[in-house]
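Chemist: dropping a prediction and its sequence here:
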Amino acid sequence: MQIYLAPMEGVMDDVMRDLLTRRGNFDLCMTEFVRVSDGLLPNRVFRRYCPELALGGKTPSGTPVRIQLLGQDPELLAENAARAISLGSQGIDLNFGCPAKTVNKSRGGAILLQSTAQIERIVASVRAAIPSSSQLSVKIRLGWEDCQLAEDNALAIEGAGANSLIIHGRTKAQGYLPPADWRRIGKIRSHLKIPVIANGDIWSPDDYRQCRDESGCDDIMLGRGALRMPNLAAQIKGANRGVKIPPDDWQAIKIELGYFYRLTMRSRNRAYFANRTKQWLAQLALRHPKAKEAFNRIRKLTSDQEIVRVLWQHSSDLI
């Protein structure tokens, strides 16, 4: 089995990828989407979204990182995909799943699920522009308002040359409302020869087993589940080997928060430490009561040092 780390916009930057992959249980990461709308992007844009390019396209712990592109113009996406590969991206991922209104208004993300022909043109153009040895993955949802085009879209993606397909088990209209439809992922998978990776509502090893049984997918992508439980990938892989790995307790989470602080202070996103910490604690709070207490203590704070003082009492604990 393989576990991918999801490309969550505004969340899964290089700091979070480093933090979550250093335990060695993720097999691949995607970057936050790089929007392609007007010409060939400068190299610095790719390096900003994927600082791991300086490490050969891998996180410091060695997990491959794949640049995700979002757009609607086949030629522009192809041109930028070729550039990303030349800079060291470990393949290309195409985003046809983003449900954000601002993205969809510009004809990017999930809105393209309404146009099978456009999806096919994009995938074919990108496939032709990058080396045959480079992996091309595509991320979709089940559809826009319904699933009527799900199989058509998937078959078009496969026929145009994608190496794998990641399916989030909801339509755009469903947003993130539970439950994810793993059985529908399985129905799509039954029509394809390329690997299908299931995504959505996997919060525990038991969820993984149920998803695998319903979808037939051995491989999965984790997003919010990994944020709420940083060792979820380890738990799932352990259970797959018959080894029970306990969930992280609050003490382990505090260590991860300290690591997050140190990494962020050295990164391009250091100015966002306060907001990113609150954002992550809000997710952690859904699994850890003490994280909820911590979030409530810092939610009105704006100073990095005040947040550090409240969470750890002495900033020297983190240095």
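Modeler: It's in. Numbers count the residues shown, from 1 in each chain.
Chemist: please make it C-alpha for all contacts and neighbour counts, starting now.
Modeler: Will do.
Chemist: so which residues make contact with the strand or helix carrying residue 262?
Modeler: Using DSSP states H and E, residue 262 falls within helix 250-265. Residues from elsewhere that reach helix 250-265 (Cα atoms under 8 Å, 6 or more residues apart in numbering): 15-16, 19, 230, 270, 273, 288, 290-291, 318-319.
Chemist: buried ones in it?
Modeler: 253, 256-261, 263-264 (16 or more other Cα atoms under 10 Å).
Chemist: next: stretch 52-62.
Modeler: Buried residues in stretch 52-62 (16+ other Cα under 10 Å): 52-53, 56-60, 62.
Chemist: next: stretch 194-208.
Modeler: For stretch 194-208, burial by neighbour count (16+ other Cα under 10 Å) applies to 194-205, 208.
Chemist: and here is the other one:
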Amino acid sequence: MRLILAPMEGVLDHLMRDLLTRLNPFDLCVTEFVRVVDMRLPPRVFHRLCPELHQGCKTPAGTPVRIQLLGQEPDWLAENADQACRLGAEGIDLNFGCPAKTVNKHRGGAALLADSEQLYRIGKAVRAAVPAHLPVSAKIRLGLEQRDSYLENSQALADAGISELAVHARSKKDGYRPPAWWPLVAEIRQRLTIPVIVNGEIWSAEQAAQAQQQSGCADVMLGRGALALPNLAATIKTGGAAMTWPEVIELLQTYSGLEVAGDKGMYYPNRIKQWLNYLKLQYTEARELFAAIRTLTHTDDIRRVLDNMRAEG
């Protein structure tokens, strides 16, 4: 069984990858997407989204990081896959799952699920550009408007030579509304000979086991659930207890130090509120904390609230 930390644009950046891989036995992380249009991007773009390139493409805890590309042009995606690998990437992931309107209107992300031939062309071009010893993976959803193209699309990518496939078990139209259709992933798993990774609506160790059983997949990708319960991967893999709220407060303070010391400190107030919106799904205390900082815009004020809450136990 492998546990993979999903890519989530604007959320699971290198600081959050650092934090969560310290806490959990993740086997792999995938970066936020690098947007590819019509040029070979300069190294600084890859280094900004994947600073781990400077340390063997691993988080400080030693978890491998794979760079994700998003675009629609096979040749330019191949060019940038080559660029990423020359910079030290340990593998490439292709984004065919992002449901964002701003991405889809330019035929990126989930919009390509309507064109299996283009998926094949992209997969084949990128696989040819990446050294044979490095993996090329992809992430898809079950379809665009309906859950109806997953077998055709997954087969096209497998035929193109990708190494493994992650499947978010919903359509683009489904968004993030439950349920996740894990049994449909089983149809993909039965069809393909490459590894298939199940993703979607996994908030607990019990749901992870259900997703594995219903999908037939050994490997699991965690996204929102890993933010709502920060040691979710550890509870799945080792059977440990969920973090207590005092432990979460301590973690939030550690995260605050990383954010403020890093190059994203100016975004800290928004980032901490964003994370609390996920934590509220698992911890009732997070609602009280969110209410206390909701109107605060200065980092020092927010950190003071955290310090006081920790002192109060």
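Modeler: Done, it's in. Because the structure is predicted, anything quoted here is derived from the model rather than measured.
Chemist: what's the mean distance for the lengthiest strand in the second structure versus the first structure?
Modeler: Using DSSP state E to define each element, the second structure has its longest strand at strand 28-35. When the first structure is superposed, strand 28-35 of the second structure averages 0.5 Å from its matched positions, counting by mean Cα distance after the TM-score superposition for the first structure.
Chemist: tell me what that strand is packed against?
Modeler: strand 3-5, helix 43-49, strand 65-70 (3 or more Cα pairs under 8 Å, 6 or more residues apart in numbering; DSSP states H and E).
Chemist: try 6 Å this time
Modeler: On a contact count with 3 or more Cα pairs under 6 Å, 6 or more residues apart in numbering; DSSP states H and E, strand 28-35 of the second structure meets strand 3-5, strand 65-70.
Chemist: do a quick rundown of the helices in the stretch 101-250 of the second structure.
Modeler: 101-104, 116-129, 150-160, 182-191, 205-215, 224-228, 232-238, 245-261 (DSSP state H, counting those that start in this stretch).
Chemist: pipe these into a markdown table and attach distance to residue 76 of the second structure per row.
Modeler: Conversion of the helices of the stretch 101-250 of the second structure to a markdown table gives the following (distance: least, Cα to Cα, whole Å):
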| stretch | distance to residue 76 of the second structure |
| --- | --- |
| helix 101-104 | 17 |
| helix 116-129 | 9 |
| helix 150-160 | 17 |
| helix 182-191 | 28 |
| helix 205-215 | 34 |
| helix 224-228 | 30 |
| helix 232-238 | 35 |
| helix 245-261 | 33 |
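Chemist: so which of these comes closest to residue 274 of the second structure?
Modeler: Evaluated over the helices of the stretch 101-250 of the second structure, closeness to residue 274 of the second structure peaks at helix 224-228, with 10.0 Å, by Cα to Cα.
Chemist: ok, back up a step: ok, of the buried residues of helix 250-265 of the first structure, which one's closest to residue 36 of the first structure?
Modeler: Nearest to residue 36 of the first structure among those: residue 264, at 26.6 Å, using Cα to Cα.
Chemist: out of the contacts of helix 250-265 of the first structure, which end up buried?
Modeler: Among the contacts of helix 250-265 of the first structure, the ones that count as buried by 16+ other Cα under 10 Å are 15-16, 19, 230, 273, 288, 290-291.
Chemist: what's the most distant pair in those residues?
Modeler: Using Cα to Cα, the two most remote members of those are 15 and 290, lying 23.0 Å apart.
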